[in-house]
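# This is the structure alone, sequence omitted:
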């Protein structure tokens, strides 16, 4: 039986006014039932959240966010993803990862991260 491959793509770099958000790797091809990990880093002082989005044929879906070290997946993705990072109370999250568990065909998509400042 042939194993099915899953393609996962991520935006490489986005920058605005010297503030940069970087994702790696640029693309992945993984076997079904395996996991895929995307890394997101940024250089924006004080930003304490990393938000994750999935873009497929149906459009953009908000997957969840990492606030400091606390992961907050959307209900739809609660058993599908794991969010992790290096959040510090004084400095926010600079490095984070999105792990997509138990890959299946519907996981073939573009994935994007964004850095954000939580404000009330």
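That came through fine. A quick note: this is a predicted structure, and the numbers were derived from the prediction, not measured.
# Only C-alpha atoms from now on, for both contacts and neighbour counts.
Fine.
# Which residue, other than its chain neighbours, is closest to residue 56?
In this structure, residue 56 finds its nearest non-sequential neighbour in residue 109, 4.9 Å apart by Cα to Cα, 6 or more residues apart in numbering.
# who's in contact with that neighbour?
Shown in contact with residue 109 (Cα atoms under 8 Å, 6 or more residues apart in numbering): 7-9, 54-56.
# dropping in the other structure now:
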């Protein structure tokens, strides 16, 4: 079984919401939804933290338009979707036991360096 814990946090007065814990069987797919309340934050980023580590693995990000940009190791079974300015999904397909982790979403503004 895979467990993904609910995360609610407020950063710079922006409220983020993610779903409660999710459980799924190996080989299934799971969708983790995230939303925030600031439509100026046009990038949605996703991170993974496994229970045996304090490190966060950067999965990738998606702008409100265009394709997702994903790190090596997350390109095959991980997909990032956007639903407007403030909503996004992380979709993990063909689950394996090593996918068991806490997943975090974050958002950031567009900058000239992006």
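Thanks, I have it. Keep in mind it's a predicted model, so treat the numbers as computed, not measured.
# in the second structure, which residue is closest to the centre?
Nearest to the geometric centre of the second structure sits residue 46, at 3.4 Å (Cα atoms, centre = their mean).
# If we ignore the residues flanking it in sequence, what's nearest that one?
Sequence neighbours aside, residue 105 is the residue nearest to residue 46 of the second structure in space, at 4.5 Å (criterion: Cα to Cα, 6+ apart).
# That neighbour is in what secondary structure piece?
Secondary-structure element containing residue 105 of the second structure, defined by DSSP states H and E: strand 102-108.
# which part of the first structure lines up with that strand?
The aligned range for strand 102-108 of the second structure in the first structure is 110-116, by TM-score structural alignment.
# chain center to that stretch: distance?
Taking Cα atoms, centre = their mean, to the nearest Å, one finds the center of stretch 110-116 of the first structure at 6 Å from the center of the full chain.
# before we move on, what about stretch 53-60 of the first structure?
Its chain's C-alpha centre and that of stretch 53-60 of the first structure lie 13 Å apart, by Cα atoms, centre = their mean.
# How about residues contacting it?
61-64, 108-113.
# Do a quick rundown of the helices in the first structure.
For the first structure, no helices are identified by DSSP state H.
# Of all pairs in the contacts of stretch 53-60 of the first structure, which one is the farthest apart?
64 and 108 (17.8 Å; Cα to Cα).
# Neighbour count for those two, which is higher?
Taking residue 64 of the first structure and residue 108 together and counting by other Cα atoms under 10 Å, residue 64 has the greater number of neighbours (24 against 20).
# who are the neighbours in contact with the aligned partner of that one in the second structure?
Under the alignment by TM-score structural alignment, residue 64 of the first structure pairs with residue 60 in the second structure. By Cα under 8 Å, 6+ apart, the contact set of residue 60 of the second structure is 45-47, 68-71, 74, 80.
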